[in-house]
Structure formats: C-alpha cells, structure tokens
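[1] Only the shape, not the letters, is given here:
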C-alpha cells in the first residue's frame, strides 16, 4: 500500500469548476464559500482530493486561465480568507486540495506584461516571448494559436510580435529567462505555504518554445478537408514539447518535495504523442502523475482503452498516469459516447466502473457522479472563446460547464438564488440533481458511491498490475492484481465471453457469471474475485 506521502497514488480526485459548483452570495457565479458548503457531498462520495480550476485574479477572457495576479483570489470567488477556510474545511473531511497553476502564460493585464510591452529595454522586456517580423511584416513563423489564427500578436510600441499559444490576451512567458522560472516557482511556494496539497499544471508541455523559432511541420490526417481548428494541421514539434521542459518539471517536483506529501499532476495537451509525453514527464523526479486527452475524445473501444494503458506502462514502467473521461474542456462523456449506450444511466455506470478500475489515479469531473450530460446552448448564450470562434462545428466548452445540479425543484437546481446564472440550467440536467438520486439505490450517484468504496477497499484496483485478457470487440477484460477480474461490454448489444471461474461478485450490471464465462447484457460489466 502506498504511504501517506504518496496519497496521490491511485487516488480519486474530484474536479470542481468553481464558477459552476455552488453560488453562495447570489450573484449567479459559484464561489469559494459555496464550495466549502458542499464539500460534504464530495467526502460522502468517497473521493480523496479536490482539484479547483483557477480562482486567481483574472479579467476572465478565458474564464480564469488568464491570470493577472498569481497570489490572490479573484473577487468573483471570494478572498484569501475564504480560500483558507475552504482548505481547512476540506482537510477536516479528509480531502486533499489541488489547485490549478497556469504557468505557461499570463493575462495581458498582468503588470509584468504591461511593462514588457512598453519597450525593448525595460526590466521585464525579456519576460515574454518577443520576435521581430519577417521582412514582409508577417509573423515570425507558422505557429498557430490553439484558439484559431496565428499565434502571434503585433505590438506597435516594440515593433515586435509576442507569442500567444491561446488567446491574444494570454501572452506566453519566456521560460528561457531564468528570472521567469524563479518567479513562477515563488508563486507556487506562496500556495504551498497556505497549505495546498498539490497542483494541477495547465498545459504542462507548453512552457518552453524553440529558441530559433523554426516552423512546425505540417500534419495531414488524410481526410481531404482541413480541420475546424487550423492548429490541428501542424505537428507542434517547435511550439511546445521542448526538451528544456524536463528540467523545469524537476524543479517543480523538488519544490514540492521540500514540503512532503504534496503532489503535482500535469495536463499534456498534445494530439500526436500524448501517451509518450505522459510517460516521459512522470518518470523519475518529475511530475507525480500526468493526463492527456487520449480518453477525453470520441473513441470508445476495447482496443483504444487497452492501447492507452499498455502503451503508458510499457513506455514508463516507473511513471504514473491520471485517467479521466470528462473535464471542463470536452463534451461530457455520457453524451460523447451516447451511441454506444443502452440508456444514459447504464452507460454512465459502465463508464464509471471502467474508469475506476484502471491502474493509476483518477479524475472525476463535477456532475460525472450524476451521469450528467452535455447542455445544449444557443450561440448567444456562449461565453467560451473557443465556441464563439469555431461555432457551429465546434460548440466550445460551455456545454460541460453549466451549473452543478443540487435540487430538482429549486430555482437553478439549487446552484444559485440569483435571478440569472452565468450559464443556464436546462431541464435534462436538472433531472439528474443530487436530491433526485440520493435515496435511490439504483441511481448513478448510488453506483458511484459504491464503486468508490470498492476501489478504496481493494488496493489491487488502485495500484495492482494489469493483465489484459484476449477478448474480441466490444468486450474489454483484464485482471487487476492476482484475482480481481474486470469485464466490460462497450456496446448496447449482449455478448458472452470466456473468463476465469468467478468466486465472488464484487459489483456488476447486466452480468450473469456462468461456468468459465460471463454473459453481459447491454453495457453490462462484472467486477469479481476469481477462484485460485
């Protein structure tokens, strides 16, 4: 069993999107006091930790991922005293606290950028990535922003372009400047001193850029049509994923190790070799764990899940993954994978059973434990710059960010007493409210509580080795440790599969163990102890 300093190994981390969790002051936007009030729900669920998306001072061009003060709380969410009270409340309930760190870029309103953009010779002149135009006035290279268009913005005062891998309001720090690295580490120390248990690193592979500003090579997916986002037409070998990243991640890990019992999880934003980077970034004294978007997309097959797990541990036998099916950046998985479901509840329970049976740490996104679905929004309701830029082919991220539903009968499903909330609550989401499921033993919420209790009580499900059984699509089967069998039917049809003899059923859905086999109904699954 992992020691107390390795609480994160195999842990279940519950992601809170602060704007949408609980509004305490009635302004229609979630806040820290609201989070503190609802921590009991997360503790009762059986999670080990919470992760908060950014709560720092920000103009909110990208909903807090554009930070203008790294050591204070945005008034929308409360105060530092509210933050301290939330941390204390979480710790009293046995919950660790992880907070987002957006280190790759700041807001363009940050005082350092305001100074940097004024001239080429001020004290912060080299704190951001600046480059001269080409002779014809165009941008220095072909790099594309993740939010559409070139990744460069002209600044007339300096007669130069600055790099922004995301919005133009999010200029990239120059990590080749050691002063920048030291200052960012200092901001992390500020939160460690306030008692946080770890960090989630936003875009952890974007820190360093190619010093020579060489072009990215093209990528052709063979479809014959350009993708919705032109950034997907490049392999980002120059713009991110630089070898210098490794040394900085080791510095972050060394900082956390000074405090003991702290952990860092990194987001790997990469469409080509994400699993490889996850392994590289978690081997040795680097990140404790990492996740990518490999399981956050449309693919839903036994081969896909098996490949990701096997590939990770083949490439990084000493590394550690953090798996997730949903988060604040992608459509909710019950909607994403609806075509493979017998019904929403069955698919939600099957997905939860699969995710929580994987070796590694697990991230659950708020509402996932309710089987929550994606919210349909009109264009005029959007706040997300990604959705606004790429509508209607890409409707953005607002659909997964709508408020948490606590009460089926209260206004705004118990999220807020305001007349209007920052994003609306629709009836399909309200129907999945906590109070509508809490006393129903067949609900998705009841299932998640049972599944988390099972995972917590069986060390094999957290850290035991994984051995896949040879099964045909759409059935995925593996052993955890020596005797825990996990079998999943990833379809709305029935299937029979040969498995080792079952001694004790631990948890199941539409599953009938037979002599040396199991018959799985639509979206059926079986977790069992085998004879031996």
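    Done, it's in. None of the values given here were measured: they were computed from a predicted structure.

[2] from here on, contacts and neighbour counts on C-alpha atoms
    OK.

[3] Could you find the residue nearest the spatial middle of the protein?
    residue 327 (4.8 Å; Cα atoms, centre = their mean).

[4] Verify the stated contact: it with residue 365.
    Yes: counting by Cα atoms under 8 Å, residue 365 is a contact partner of residue 327 at 5.2 Å.

[5] who touches both of these two?
    The contact sets of residue 327 and residue 365 overlap at residue 15 (Cα atoms under 8 Å, 6 or more residues apart in numbering).

[6] Now do the strands for the stretch 251-400 of the chain: every range, in order, please.
    263-268, 289-292, 322-324, 361-365 (DSSP state E, counting those that start in this stretch).

[7] Please compare the first structure with the one that follows:
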C-alpha cells in the first residue's frame, strides 16, 4: 500500500455514496471571515461546519481557494497545489477537511483545468518564446496575413477569444478573460501535469472534484471558424447573457471536442485508484448539453455525474421540469445527473422564479421540496436554505468583471455572491469584524439571517432541514426509479420507487388551488407527511393549494 492510499483509507467503503447525495456549495469568499480582512477564509468554513452538518447534507463543494490573482475570483489559478494566503494555508485546509470528515461530511473541491491565470508559472514561461519547454502548453496561433485573430471564436466574457502577445508575436486563446489563457489539452504533458495536480489533492484525502467548464478542455486543432447560430440548431452555445454576441455562434469547434472523452477516462482511472472518490462536471453546451452529458457519464469509466444549466434559468413550471428530467433520463441511459436551482454563477432562484417578494418564502420551500424529490444527486448553494433573494448592488460595489463589462444590461454574478448572513444584529450580519466587507450585506438578507430562523418552526431553514431528513429516510429518493404522470391539470406529478418504498408526488407550482383526479392505476395506500406539504385526498381527488404539494405511499 502506498502512502497516498494509506491516507485515503479512513473514507467510507461505499463507493456510490455520491449517487443521490445532497451537496452543499460553499463560496469561501462569502461564507465566514475569521481574520478581519472582510473576506471569508478556510478557518471560517471550519468554524461553520457544524451548521452545514446540521442541514443534513452529505458533502461540501468548495469553490476555488487556490493561489490566484483573483481576476475572476479564483477561477484564474496560478498554483493548483497551494492555498491562496487570502484563504489561509494548506494546514488550514487539512484541518477543515479533517473536521468535515469527523462530522460525516465529504469534501469536493473545484478544479479549473481548462485554463490558468496568466500569472501561472506555466504561462509565464510559455509566452517567453516559441521554443521553450512549455511553448506549446497553451493554445498559440499565428495571425492571419492582415494581422487579425486566427479565427472567429468568441469569449464567453465578451469580445474575441484571442489575445495578441507582443513577445511571441502570436495570439493565445482564452475562452473567458484575456488573463485566463486556455491550456492545450492536445499536449500530453499538459494532461500529465493536470492529473498530477488532481493527485496532489487526492493524496490529501479529498473526496472528489467539481470540474469547472468540463467541456471546454479541447479545441479544434484546425482552428476552424464557428458557423453562425441557427435558431433551431442543437449547436447553440447560449451560455452567456444575450447582451453578449457569444450566443450568435454555434460553438462547434472551440469546445466539446471528441478528444475530451479520452481525457475524462484518464481522469476517472486516477480517481478509481482511491476508494470512494467522485467527480461532477459542469457542462455548458447550449441545446447540446444532454448529448454531452451522455457522452461524459455513460459506461462508468468517465465522470460520475454532470450538471447542466437546464434548471438554472427562470422557468419554474411543471412542463419545463418534466422536460429536463425526462430528456436527461431518455438521453443519458446509465449516466447520473446532479440537479440544482442556484449556484455562484446565476441569480438566486427565488428571484428568478417569482417577482412578488411576498411569495418568495413559499417558493423557497416549494423549490427544495421539488428538488429533493427528483431522481439524481442535488446541489444546494449557500444561503438558499435561508430563502435569500438576489442582492441588488450599486455599480461601485461590483467586483465581477463579467458584470462590470456588461453593466447595466447585465448586472453580473455579484448579486448571488454576497456574504452569508449569520447574525441579524451584528455588523455585516456576523460575516466579518472588518469595517468593510468585500461585498455588502443587503438589509433584506440581514432580516433572513441564520439566527432569525434557527429553531423557528415554519422558517425556510427548518423546512430545508426537515425536507433533507425526509429525503434521506426514503430509499426511493436516493436512487429509485422515476415516472411522470400524464394529467389534465397543470401540475408536476410523478412517482419514485425502490423496492417497497413507492411514493407519489404532486406539486402545484401555479398561483391558484387545483383539484387533481388520479389515474385509475394509481392506488393510494396512505398519506405521507412530507415536510411543508398540506395537500389532501378527498373521494379520490387530490386537492393542492397554490405553491403546495401532496405526497402519498402507493
């Protein structure tokens, strides 16, 4: 047994713990500050681990904490194997992970492999000449005869995906900021270096990886132009706001290349050398996303699971949720999905799903009831368990380069990244003792702070805790089958079944009460008290109030 394998030994032997798991995303900058600089840190995460464990989740997804100049808030990595001093030290990370494991929590860390920071030593060396040892570690290309960029590829963050370098007298590719050059995965040495970085964290005992922009790793070696986006095409790349011309192209050549499958097999082979590790990939591929997920998760030899942006939009309707779930299960076969309504890149879902602020609490509760009932693993984003709405920020408060560039038509991602409110009466809601927090805490968030909801019957926080406990208590909700019901009423209705655990769910996402007559083949054995749902059964008809649901054993 190697030393690295010995360090991994304390993990549970259940290799499939991730299947049906509840994952809680922590954005470290905004979770808890312990050193008074106005920015969250790893010691802050450790301090709040009991709170996370009390929610009833299985794992934490930790957004980037690696060494970085922070041009894109840590998604521009300059050292894959160290902690940025802003967040602490490797010792702080080890202490946090040890405490998480003592509390029964797994740790999944965010790996950004498609690109680095332009301050990474690899890129600094690569740009010095065309013949240095790392000259071809990044995507370099000669200009066209007229000096313009090699092709028409666009950046997700706006403008061309090419930046001129005066030393090499070539362009380098960047799918995001110009300070985030893309690595060239066609180079085997690059793959080896990235796998080595992953191994570094596996040897420290992490339980898995969330892989950022997992379909962006490879590019077309011929650098062919992307065609214009055809409105009915499956090749759309609408992963950027419509203020950005990125969505005007079909992204056939700048991402989602077939060579990526072979690399993901190599990545999975590394994970399989350790017990109980997992991987979840972020797939941003427009209408092609499900096909990409199928290719990346099928067969048990690539990623364990993926998530798309399908449920991260404004549509919270029965038809949309049913379409997303059925499309996934019809397309992906033996793959696995991770569903989420919010994360660090999109507006918080209670603001996306409902305009009326008075209804947000009801929608927050209903949304997690729906999410916890779906087939797949689920991911919660810090603060959603408090029902936090999107924060409205002034332009001078923004830090997100994406929002700054496209203001005011697109306000960026800062509104979902504001600090976690812990204590309503404290400065900055208990997030920091600094005079100024890196982002302000809105007054409406302070009113929803943890201490205002803790132990309060009927609060969103307590509803989350009870709902997650309900999910964990029913095997059908972990990995049971799912079957949607065809009903005349506009409700979300489906069954979940595993062995003797067979449950019926009916959710009314509309604004008025509905009476639902069940199909003749559905026989109710007993009503089940899913937390927060008050639907009733009278003479074979299910009565469900607005933004409410019904659960029964069948």
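    Perfect, thanks for sending it. Please read all numbers here as calculations on a predicted model, not as lab measurements.

[8] ok, back up a step: select, out of the strands of the stretch 251-400 of the first structure, the one closest to residue 128 of the first structure.
    Residue 128 of the first structure sits nearest to strand 263-268 of all the strands of the stretch 251-400 of the first structure, at 21.7 Å, using Cα to Cα.

[9] Now the closest one on the second structure. Mean distance?
    Following superposition, strand 263-268 of the first structure is found to deviate from the second structure by 0.3 Å on average (mean Cα distance after the TM-score superposition for the first structure).

[10] so what does that strand touch, helix or strand wise?
    Packing partners of strand 263-268 of the first structure (3 or more Cα pairs under 8 Å, 6 or more residues apart in numbering; DSSP states H and E): strand 198-201, helix 244-259, helix 274-282, strand 289-292.

[11] what angle do that strand and helix 244-259 make?
    Relative orientation of strand 263-268 of the first structure versus helix 244-259 (axes from the mean of the first three to the mean of the last three Cα atoms, to 10 degrees): 160 degrees.

[12] In the second structure, what range does strand 263-268 of the first structure match?
    The aligned range for strand 263-268 of the first structure in the second structure is 278-283, by TM-score structural alignment.

[13] ok, residues contacting the matching stretch?
    So stretch 278-283 of the second structure is contacted by 18, 207-215, 271, 289, 292-293, 303-309, 338 (Cα under 8 Å, 6+ apart).

[14] Next, the angle helix 259-271 makes with the helix ranked longest in the second structure.
    Determined from DSSP state H, the single longest helix within the second structure is helix 188-204. Put simply, helix 188-204 of the second structure runs at 30 degrees to helix 259-271, going by the same axes, to 10 degrees.

[15] mean shift between helix 188-204 of the second structure and the first structure?
    Compared with the first structure after fitting, helix 188-204 of the second structure has a mean deviation of 0.3 Å; criterion: mean Cα distance after the TM-score superposition for the first structure.

[16] In this structure residue 213 of the second structure contacts residue 112, no?
    Yes: here residue 213 of the second structure reaches residue 112: they are 7.5 Å apart, a contact under Cα under 8 Å.

[17] Tell me which of those two has more neighbours.
    residue 112 (23 against 19; other Cα atoms under 10 Å).

[18] Which positions within the helix or strand containing residue 510 of the first structure qualify as buried?
    Using DSSP states H and E, residue 510 of the first structure maps to strand 502-514. Of all the residues in strand 502-514 of the first structure, those buried under the rule 16 or more other Cα atoms under 10 Å are 502, 505, 507-509, 511-513.

[19] What of stretch 22-32 of the first structure?
    Within stretch 22-32 of the first structure, the residues scored as buried using 16+ other Cα under 10 Å are 22-32.

[20] So which residues of the first structure form helices?
    Ranges of helices in the first structure, per DSSP H, are 32-45, 80-92, 111-116, 178-193, 244-259, 274-282, 302-315, 333-336, 344-355, 385-390, 427-430, 434-437, 444-457, 459-463.

[21] how about the nearest residue to the aligned partner of residue 371 of the first structure in the second structure, chain neighbours excluded?
    Residue pairing (TM-score structural alignment): residue 371 of the first structure is matched to residue 387 of the second structure. Nearest residue to residue 387 of the second structure, sequence neighbours excluded (Cα to Cα, 6 or more residues apart in numbering): residue 364, at 5.5 Å.

[22] Tally up the residues packed near residue 5 of the first structure, please.
    By the criterion of other Cα under 10 Å, residue 5 of the first structure has 12 neighbours.
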